[in-house]
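S.K.: Give the three-dimensional model of this entry:
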Amino acid sequence: MPRHHSRTPTFPLYHSTRKKPRRWPLVLRFIKGAIHMDIAVPVVLHALWSALIAYIDRVRDEHIGLPGSIIPSLSIVVGLMLVFRNQTSYDRFWQGNQHMTTIETSIRNLTRSFLTCSHVNGQHPSVEERADTEQTVRILLALIYAAKNHLRAEWNTTPFVLLPNTAEQERRRRESTSIHKPEYEDLLPSQMRGFEDHGLGLLLQLSLRVEAYIKRGHDRGWFHPPQASQLTVQLNQLVSSYGSMETIHLTPLPVAYLIHMRQVLALFGGVLPFALVEEMGWWTILMTSLVMFTLYGIDAIGAQLEDPFGYDKADIKVDAIVEDLRVETGVLLSEWRRGSEMFSK
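M.R.: Predicted coordinates:
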């Protein structure tokens, strides 16, 4: 009987940590998750250059090779630059993952506190107060969607177009700033207007509503002052991590460094055949291709990790993290509505 490969369920965190048995060893993978297509052009160009050098060396009476001693000097420089490149890129990837986890943890903590403490001992909250709590928890979940879309420049509102008629311009502005994101539109208050076209991020706008809820909870006697202060600290950490992720997204490596590194790589690949051709002949083509495949591959991996919030295979699994958090929050809300014992008063 044929053997079926199935994913191993990992509840909770089903979306972000499912594991599937590998059909092929990683060493044989050349398409899915690999960077071969990104570096194919420069590697092929260096192979053609090596072929030209090997041909010229073969048809000439004298070798055109250079002393092999020049390669170690160049390779040290190339190695140092690539190490710096990948260390910096992986640090951005790791920090981005850490900040995403901080946002997720802050939302979990705030959700737990809002659902458990939104009442006064001996008194049941009114229908309006329960609706207020549920809406705020939904807004908390919308925060991580807003962060994800902001980092990917997938705006929630459509910028309005300036029109000569002031009244018409204002009408179009009101219409164009309505938030329309089907994946989490149901989490937002009805008829909520966004101000992204004015320069205000949706996450910061939503955080104001969460802050207002904390104040209302304090005024109602739900949260005592130290607890309200701690809830505000959690919200501040969430916004701070959002700002740090924004910094990672908006601060690429200096272009001067990237230009110089690519030029050094090209120079190394151009000189390498001259150092190999006298001893290796036509094998110079293969050896140069393998070396440049390795070096350009390391550079391409660094480029993928530099901005880790996109859709590349190597990027942070932002969509999976968000969906797992939505499942968690949905279960908590469902149990809270039916008065589960986990929220025992």
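
S.K.: Please count neighbours and contacts with C-alpha atoms only from this point.
M.R.: Noted.

S.K.: what helix or strand is Met261 on?
M.R.: helix 255-280 (DSSP states H and E).

S.K.: That helix packs against which elements?
M.R.: Counting by 3 or more CA pairs under 8 Å, 6 or more residues apart in numbering; DSSP states H and E, the packing neighbours recorded for helix 255-280 are helix 36-59, helix 70-117, helix 283-306.

S.K.: from the middle of its chain, how far away would the following helix or strand past the second one be?
M.R.: Scanning the chain past helix 70-117 towards its C-terminal end, the next helix or strand to appear is helix 127-151 (assignment: DSSP H and E). Chain-centre distance of helix 127-151: 21 Å, with CA atoms, centre = their mean, to the nearest Å.

S.K.: in helix 127-151, what's buried?
M.R.: Buried residues in helix 127-151, counting neighbours by 16 or more other CA atoms under 10 Å, are found at 129-130, 133-151.

S.K.: what do you get for stretch 77-84?
M.R.: Residues of stretch 77-84 classed as buried under the neighbour-count rule (16+ other CA under 10 Å) are 78, 81-82.

S.K.: Same list as before, those residues that is, but in JSON lines and with distance to Arg23 included.
M.R.: JSON lines is the format used below for these (distance: CA to CA, whole Å):
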{"residue": "Val78", "distance to Arg23": "35"}
{"residue": "Met81", "distance to Arg23": "35"}
{"residue": "Leu82", "distance to Arg23": "32"}
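
S.K.: What is the nearest of those residues to Leu265?
M.R.: Out of the buried residues of stretch 77-84, the one with the shortest distance to Leu265 is Val78. That distance is 6.7 Å, counting by CA to CA.

S.K.: what sits against that closest one?
M.R.: Applying CA atoms under 8 Å, 6 or more residues apart in numbering, we find Val78 in contact with 261, 264-265, 268.

S.K.: Just the closest of those to Arg23, please.
M.R.: When these are compared for distance to Arg23 (CA to CA), Leu265 wins out at 34.6 Å.

S.K.: measure that closest one to His119 for me?
M.R.: Distance, Leu265 to His119, by CA to CA, to the nearest Å: 64 Å.

S.K.: now the other sequence, so there's something to compare against:
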Amino acid sequence: MIVRPRLHWFRMLLAWKGSVLPELLPRLFLIFCISVVAVASHDRVLKVTVDLSPTPFSLVGIALAVFLGFRNNASYDRYWEARKLWGQLLNESRSLTRQALTLPRDAVSVDETRLFVRILGAFPHALRHQLRQTDPRNDLATRLPSPLLERVMAARYRPATIMLWLGEWVQLRTREGALDAWAALAFDRNLNGLSDVVGGCERIASTPLPFAYSVMIHRTVYFFCAALPFGLVDSIGNFTPVFSVFVAYTFMALEAIASQIEEPFGTEDNDLALDAMSAFIEDATRDLLGEPALATSAPQPDPFTFS
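M.R.: Below is the predicted model:
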């Protein structure tokens, strides 16, 4: 995720990091070459004339803009829902930490409470690795006791296994008399909230936008951009490459941005910064315990990029 101060309007024009322009340059160069061919053929250099009326391009361009807008809205909706789910995860984690610190009676030792919060802090890391399909052992090994670590690593759905342990902790404290029925119910509500977060993230990760829909828009964008120079050359002549590349950049960039944020749990520049969010949630629970924040596991590539 790119997070940086608001830029001056001129510096915004020259912004490079975080934009999709670097990956579009080869495609824009191809459109430029096609535009040069269109201008050359129109001037009879190649002894070939391919002149198209701009009217069909106006109609197709309007329809294409509507479809691209719809796809961008659908992709951003997935991105924003994912962000809200991780915001809910922060709220539920803070509530569970507060309950672990205030609801139990004196029968619960400080070490047991700290263990609960420590394992709760490992939950967002386990969820992040599940969503990105990466190995969580290194992150979890420093946060979970060895028996629980092996139990979690042996499970297919590791965040759910951590939730199960948290529920078992509440059940054990209830049997010991440290928690009454109302306190156990309060814990259960927030644990259900964690389950809702996991289910919502899994729904987004396992249900991409329909492939046929994405292919249709992709083909239409590139066919439109490749044919556009032949529709413009008769009216704007040698300026055709400039306007063709600019229009191509607009449509291709919209499609590329939608493609990036469609999968919000990835590691591209414009995806959610799950590493930073996981660390922030864990530090928020540790702060309620009065413990210092943990150092980040790896330096960021630059001060404006969060993975």
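
S.K.: TM between them?
M.R.: These two chains, once laid on top of each other, score a TM-score of 0.86 by TM-score structural alignment, normalised by the length of the second structure; 288 aligned residues with a CA RMSD of 2.3 Å.

S.K.: Comparing the helices and strands packed on helix 255-280 of the first structure, which comes out most buried?
M.R.: For those, the largest average neighbour count (mean count of other CA atoms under 10 Å) is found in helix 283-306, namely a mean of 19.

S.K.: Going by contacts, tell me the helices and strands next to whichever helix or strand comes after that helix.
M.R.: Next helix or strand after helix 283-306 of the first structure toward the C-terminus (DSSP H and E): helix 318-337. Contact partners of helix 318-337 of the first structure among helices and strands, from 3+ CA pairs under 8 Å, 6+ apart: helix 14-17, helix 70-117, helix 127-151.

S.K.: Can you mark which positions in helix 318-337 of the first structure are buried?
M.R.: Buried residues in helix 318-337 of the first structure, counting neighbours by 16+ other CA under 10 Å, are found at 318-319, 321-326, 329, 332-333, 336.

S.K.: just the contacts of Val78 of the first structure now: which is nearest Asp57 of the first structure?
M.R.: Ranked by distance to Asp57 of the first structure (CA to CA), the contacts of Val78 of the first structure are led by Phe268 at 18.9 Å.

S.K.: Do I have it right that the closest one meets Leu74?
M.R.: Yes. Between Phe268 of the first structure and Leu74 a contact is recorded at 6.6 Å, counting by CA atoms under 8 Å.

S.K.: List the residues that contact the equivalent of Arg138 of the first structure over in the second structure.
M.R.: Using TM-score structural alignment, the partner of Arg138 of the first structure in the second structure is Arg118. The neighbours of Arg118 of the second structure, taking CA under 8 Å, 6+ apart as the test, are 143-144, 286.

S.K.: swap the cut-off to 7 Å and go again
M.R.: For Arg118 of the second structure, the contacting residues are Arg143, taking CA atoms under 7 Å, 6 or more residues apart in numbering as the criterion.

S.K.: quick one: terminal-to-terminal distance for stretch 184-192 of the first structure?
M.R.: 13 Å.

S.K.: list the buried ones in that stretch?
M.R.: Within stretch 184-192 of the first structure, the residues scored as buried using 16+ other CA under 10 Å are 187-188.

S.K.: do you know how far the residue positioned nearest the centre of the second structure is from Ala212 of the second structure?
M.R.: The second structure has Pro264 as the residue nearest its centroid, 2.1 Å off, counting by CA atoms, centre = their mean. In this view, Pro264 of the second structure and Ala212 of the second structure are 20 Å apart by CA to CA.

S.K.: cool, and Gln133 of the second structure?
M.R.: Here the criterion is CA to CA. By it, Gln133 of the second structure lies 25 Å from Ala212 of the second structure.

S.K.: Give me the contact list for stretch 12-26 of the second structure.
M.R.: The set of residues that contact stretch 12-26 of the second structure without belonging to it, under CA under 7 Å, 6+ apart, is 2, 253, 256, 269-270.

S.K.: Please repeat the previous calculation with a cut-off of 10 Å.
M.R.: Surrounding stretch 12-26 of the second structure, the residues in contact under the criterion CA atoms under 10 Å, 6 or more residues apart in numbering are 1-3, 6-7, 27-28, 31-32, 248-249, 252-257, 260, 268-270, 302, 304-305.

S.K.: got a list of what the counterpart of Ser244 of the second structure in the first structure touches?
M.R.: Structural correspondence for Ser244 of the second structure with respect to the first structure (TM-score structural alignment): Thr288. Contact criterion CA under 10 Å, 6+ apart gives 43, 46-51, 268-273, 276, 294 as the residues in contact with Thr288 of the first structure.

S.K.: which residue in the first structure lines up with Asn72 of the second structure?
M.R.: In the first structure, the residue paired with Asn72 of the second structure is Asn86, using TM-score structural alignment.

S.K.: so who does that match touch?
M.R.: 92, 298-306.

S.K.: Same check on Val39 of the second structure?
M.R.: With contact taken as CA under 10 Å, 6+ apart, Val39 of the second structure is in contact with 33, 45-46, 49-50, 229-230, 232-234, 236-241.

S.K.: Show me what counts as buried in stretch 252-263 of the first structure.
M.R.: If you call a residue buried by 16+ other CA under 10 Å, then stretch 252-263 of the first structure has these buried ones: 258, 261.
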